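Undergrad: give me a 3D structure for the following:
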Amino acid sequence: MIKISTVELYVIQMPLKSPFLTHLGAVKDREGIIVKVTNTDGLTGFGEGVAFSTPWYTEETVETCLHMLKNFLIPLLQKHPIEHPGELSVLFKSIKRNNMAKAAIETALWDLFAKSHLEPLSKIIGGTRAVIASGVVVATDSTAKALQQIENYLVDGYQRIKVKINPKQDYSFLSEIRKIYPDLPIMADANSAYSLKDIDRLKALDELNLLMIEQPLAHDDIIEHAVLQKEIRTPICLDESIVSFDDARKAIEIGSCQVINIKMGRVGGLHEAIKIHDYCFERGIPVWCGGMIEFGISRAHNIALASLPGFSIPGDISASSRFWDEDIISPEVTVENGVITVPKYPGIGFEINEKRLQETLLSKKSFFF
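TA: Reported below is the predicted structural model:
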């Protein structure tokens, strides 16, 4: 049994080094939830709630996650002790959606579980990679700025570039980048900016030899993506549409995509993410690990997840310095020669930078078991 003594919720906020721009808006400051679980032996595990302050990516926000954690998820855990973090998916089944809130506490328990077994989290979940390939996102409204960012990222060794697009900034934008970098692995992320009326616009992108186009159509769709995939050569990758294992299974069965982006927060935690990975791996569907402009704790969990064998495409797991002047973990995540080393220490393999955590702290609440 995982004998919990306390769960602590920290709400923190930190400015990004530069704004993260999409057609849905700009992120200049990142607010988030850090979950600390302590067991009766004094061991601690950390998770991170990756919802944003406003519901632009999913319906969840920092405030809704706090509400769910305080009033539903933590009380359930207080009443029903568990033996293994994977049991939370069953315990929380009575609560619809709210996946980012669920993942916040589930990932903390995975970290604690791995530490209690003196094993790295990557090994506990079956990871096979000693290093993972790192990709990065270009999110700007200027071709010149995009080219400058790409140049800087390539100097840093990133192996894949993702470019945010929308109907006002797609073919001409990407073609300028492709002219300068004819062989660079590039993918486009549309964040649901298109509809089936835009098929011709999306077909035009085929000639740019993109790795994939991510979530071109509605955030909750798999039917029309199947229609679109039959009309374009560029592989479609689904992101927002995949909030559960069943979503992934159905999307693959009807041909909605050729690639899936797995985000622990979006699907409700590490247990569900592993199920999706395993299903895709058995069927030869490539997967990669998406990013949420995370702090270091979620970044560390992503490193463990991406060590699984099916993660064959570089994910959005960049260095801590990509977004932050100083992260809340020590040591910070670094990229060397395009890869990140998977930690060999127990749990997520990083310590918490308590000084930085306190500097960014907005509020804290404790729950006793």
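Undergrad: hey, let's count contacts and neighbours off CA atoms from now on
TA: Fine.
Undergrad: what does stretch 239-252 contact?
TA: With contact meaning Cα atoms under 8 Å, 6 or more residues apart in numbering, stretch 239-252 is reached by 57-58, 99, 191, 214-215, 218-222, 226, 257-258, 260-262, 266-268, 272-273, 275-276, 279.
Undergrad: which among those count as buried?
TA: Buried residues within the contacts of stretch 239-252, defined by neighbour count using 16 or more other Cα atoms under 10 Å: 58, 99, 191, 214-215, 218-222, 226, 257-258, 260-262, 266-268, 272-273, 276, 279.
Undergrad: and these, which of them are in strands?
TA: Here DSSP state E is the test, and the buried ones among the contacts of stretch 239-252 give Glu214, Ile260, Asn261, Ile262 as lying in strands.
Undergrad: out of the residues you listed, who's nearest His84?
TA: Checking these against His84 by Cα to Cα gives Ile262 as the nearest, at 21.9 Å.
Undergrad: surely the closest one is in contact with Cys289?
TA: Yes: the pair Ile262 and Cys289 passes the contact test of Cα atoms under 8 Å, sitting 5.1 Å apart.
Undergrad: all helices in the stretch 1-150 of the chain, in order from the N-terminus.
TA: Ranges of helices in the stretch 1-150 of the chain, per DSSP state H, counting those that start in this stretch, are 62-68, 74-79, 88-91, 99-116, 121-124, 143-155.
Undergrad: which strands and helices sit next to the last one?
TA: Judged by 3 or more Cα pairs under 8 Å, 6 or more residues apart in numbering; DSSP states H and E, helix 143-155 is in contact with strand 135-138, helix 171-180.
Undergrad: contacts for the shortest one, please.
TA: Surrounding strand 135-138, the residues in contact under the criterion Cα under 8 Å, 6+ apart are 146, 149-150, 153, 158-164, 314-318, 338.
Undergrad: hey, which of the helices and strands packed on helix 143-155 is tucked in deepest?
TA: For these, the largest average neighbour count (mean count of other Cα atoms under 10 Å) is found in strand 135-138, namely a mean of 25.
Undergrad: burial measure for Ser89, as a count.
TA: Around Ser89 there are 17 other residues, counting by other Cα atoms under 10 Å.
Undergrad: that one against His271, yeah?
TA: Yes: judged on Cα under 8 Å, Ser89 makes contact with His271 at a distance of 7.5 Å.
Undergrad: returning to what we had before: so which of the contacts of strand 135-138 belong to helices?
TA: Judged by DSSP state H, helices contain the following of those: Ala146, Gln149, Ile150, Tyr153.
Undergrad: closest one of those to Lys123?
TA: Nearest to Lys123 out of these is Tyr153 (Cα to Cα; 29.7 Å).
Undergrad: second input sequence below; structure requested for side-by-side comparison:
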Amino acid sequence: MRIERIRLFVLRQDLRHSFETSSHRKSGIEHILVELTDAEGQTGWGEVAAPSDPYFGAETTVTAWEIATRYLVPALLGAEGEEPADLEAVWERIRGHEFAKAGFSGAVWDLYSRTRGLALAAALGGTRDEVVAGVSLGIEPSIDDLLAQVEVQRAAGYPRVKLKIAPGWDVEPVRAVRAAHPDLDLHVDANGAYPDDADSAAVFARLDGEGLTMIEQPFGPRELVAHAVLQSRIGTDVCLDESVVALGDLRSMIRLGAGRVLNIKVSRMGGLSVARAAHDIAVDAGIPVWCGGMHEFGVGRAANVAISSLPGFLLPSDVSGSDKYYAADIVDPPVRAESGLVTVPSAPGIGHEVLVERIERESSRTFDTAAAHVHGSALARG
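TA: Coordinates of the predicted model:
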């Protein structure tokens, strides 16, 4: 593979239903799409799923665009390699900026698998032809509104529901959902919103009695010791998300006993290669994993489905159908869930046709190396 052309697109899609976490509420999603073209004219697509605001982490759409155009594009344009790792190596000196890297990694893997006539899942080592999907529900204006949303998703066949929680919105809504759905695979996600103090400990002690599958990221990203202490005090599994960015973080989690479950977000960890390595480490340590989501459009969602086909993904992943979030998607066919199951595509690459004309028409910002003079990489200049 030799990368001859790179295009970037900033695209916004409105959500069907606004979504609130412990930090903010959003009604639409803006992501960057990456198209790579090789010397034979084959293309591969990836998605930079960085949030618009710096609440989940430091990266945003704006910072990802800057890193992509100033560093990743110049480093990758003209690069050659037989395997995805060969091309991903061009940005290994860039510290951080995992969301930006993940979009390019996804495009590299899509291109690689298409050129070899392989489904992306097969190229990654996947073993399943369908994966179990769960849904994530945000903070609602009232408990009745939340219960209505749970009913909608259960009627759609999803076997697992994740509830966003925050101080003041935790025990009561969880108990209400549990009372209405005693057999539901239910877990909660705090996005690191709780301080490590006695009040938080009391909240998690109460949630420990609600039969939750897991309590996800209760404390801040760097609070590995706090998570380890909490895990030693409650029976419910603690799951880490924002705390595990690099593989070293995962090894620290394992050594400290800071959690028993890992949420692998491809974007958070810098791409499919790192996500696959994290899966392998977790499997060796006996830690079940699942694939978290960032409200990806069809390109990123298809990559999540592919990684979720690996054998260690033992819990439902955030790979719900496109129609759960968007009226229309940018891939054909859209990602679909039937009775909580998503079929893993067998066609080459991500297994979906990317609707290029729609992306070109609706994007608010574009970049094309065929039309721009791309200077040498800042990395090469030291």
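Undergrad: tm score of chain vs chain?
TA: The TM-score (TM-score structural alignment, normalised by the length of structure 1) is 0.97; 368 aligned residues with a Cα RMSD of 1.3 Å.
Undergrad: gap between the aligned residue in structure 2 for Lys250 of structure 1 and Val289 of structure 2?
TA: Matched to structure 2 by TM-score structural alignment, Lys250 of structure 1 sits across from Ser252. When distance is defined by Cα to Cα, to the nearest Å, Ser252 of structure 2 is 16 Å away from Val289 of structure 2.
Undergrad: with neighbour numbers in mind, choose between these two.
TA: A side-by-side neighbour count of Ser252 of structure 2 and Val289, using other Cα under 10 Å, places Val289 first with 26 against 14.
Undergrad: tell me the contacts of the equivalent of the more buried one over in structure 1?
TA: In structure 1, Val289 of structure 2 lines up with Val287, judged by TM-score structural alignment. Counting by Cα under 8 Å, 6+ apart, Val287 of structure 1 touches Val259, Ile260, Asn261, Ile262, His277, Cys280, Gly310, Phe311, Ser312, Ile313.
Undergrad: hmm, 10 Å instead?
TA: By Cα atoms under 10 Å, 6 or more residues apart in numbering, Val287 of structure 1 lies in contact with 237-238, 258-262, 276-277, 280-281, 306, 309-315.
Undergrad: give the buried subset of these as a ChimeraX selection command.
TA: Buried residues within the contacts of Val287 of structure 1, as defined by 16+ other Cα under 10 Å, are selected in ChimeraX through the command that follows:
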select :237,238,258,259,260,261,262,276,277,280,281,306,310,311,312,313,314,315
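Undergrad: could you pull out the helices for the stretch 201-350 of structure 1?
TA: With DSSP H, counting those that start in this stretch as the criterion, the stretch 201-350 of structure 1 has helices at 223-231, 245-253, 264-267, 270-282, 296-306.
Undergrad: need the single longest strand in structure 2, by residues.
TA: With residue count as the measure and DSSP E as the assignment, structure 2 has strand 3-20 as its longest strand.
Undergrad: what helices or strands is it leaning on?
TA: Applying 3 or more Cα pairs under 10 Å, 6 or more residues apart in numbering; DSSP states H and E, one finds that strand 3-20 of structure 2 makes contact with strand 25-38, strand 43-48, helix 61-67, helix 73-76, helix 98-115, strand 134-137, helix 356-362, strand 365-368.
Undergrad: redo the ones in helices among the contacts of strand 135-138 of structure 1 as CSV? Include distance to Ile74 of structure 1.
TA: Formatted as CSV, those follow (distance: Cα to Cα, whole Å):
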residue, distance to Ile74 of structure 1
Ala146, 43
Gln149, 42
Ile150, 43
Tyr153, 40
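Undergrad: return the member of those nearest to Arg201 of structure 1.
TA: Distance from Arg201 of structure 1 was checked for each of those by Cα to Cα. The minimum falls on Ala146, at 20.9 Å.
Undergrad: so that closest one touches Gln169, yeah?
TA: No: with contacts defined as Cα atoms under 10 Å, Ala146 of structure 1 does not count as touching Gln169, sitting 11.8 Å away.
Undergrad: more neighbours: which of those two?
TA: In terms of neighbours (other Cα under 10 Å), Ala146 is the more surrounded of Ala146 of structure 1 and Gln169; the figures are 21 against 14.
Undergrad: residues in contact with that one?
TA: For Ala146 of structure 1, the residues meeting the contact criterion (Cα under 10 Å, 6+ apart) are Val137, Val138, Ala139, Thr140, Asn152, Val163, Lys164, Phe173, Leu174, Glu176, Ile177.
Undergrad: tell me how far it lies from Asn152 of structure 1.
TA: Ala146 of structure 1 sits at a distance of 10 Å from Asn152 of structure 1 (criterion: Cα to Cα).
Undergrad: now for Glu357 of structure 2, how many residues are close by?
TA: Here the count is done by other Cα under 10 Å, and Glu357 of structure 2 has 9 residues near it.
Undergrad: how close does Asp185 of structure 2 get to Arg12 of structure 2?
TA: From Asp185 of structure 2 across to Arg12 of structure 2, the span is 32 Å (Cα to Cα).
Undergrad: on that earlier part again, possible to save the helices and strands packed on strand 3-20 of structure 2 as CSV with distance to Ile3 of structure 2?
TA: What follows is those, written out as CSV (distance: least, Cα to Cα, whole Å):
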stretch, distance to Ile3 of structure 2
strand 25-38, 5
strand 43-48, 9
helix 61-67, 18
helix 73-76, 7
helix 98-115, 9
strand 134-137, 36
helix 356-362, 19
strand 365-368, 13
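Undergrad: with respect to Val299 of structure 2, which of those lies nearest?
TA: Counting by Cα to Cα, Val299 of structure 2 lies closest to strand 43-48 out of these; the figure is 6.1 Å.
Undergrad: how far apart are the closest one and its match in structure 1?
TA: When structure 1 is superposed, strand 43-48 of structure 2 averages 0.3 Å from its matched positions, counting by mean Cα distance after the TM-score superposition for structure 1.
Undergrad: contacts only, for the alignment partner in structure 1 of Glu223 of structure 2.
TA: Residue correspondence, TM-score structural alignment: Glu223 of structure 2 in this structure matches Asp221 in structure 1. Going by Cα under 10 Å, 6+ apart, Asp221 of structure 1 touches Ser192, Gln215, Leu238, Glu240, Ser241, Ile242, Asp247, Ala251, Ser256.
Undergrad: now check structure 2 for the residue matching Gln358 of structure 1.
TA: Using TM-score structural alignment, Gln358 of structure 1 lines up with Glu360 in structure 2.
Undergrad: and for Asn261 of structure 1?
TA: Aligning on TM-score structural alignment places Asn261 of structure 1 opposite Asn263 in structure 2.
Undergrad: wait, isn't that match in contact with Pro288?
TA: Yes: with contact defined as Cα under 10 Å, Asn263 of structure 2 and Pro288 form a contacting pair (8.9 Å).
Undergrad: any common contacting residues for these two?
TA: Cys239, His279, Phe313, Leu315.
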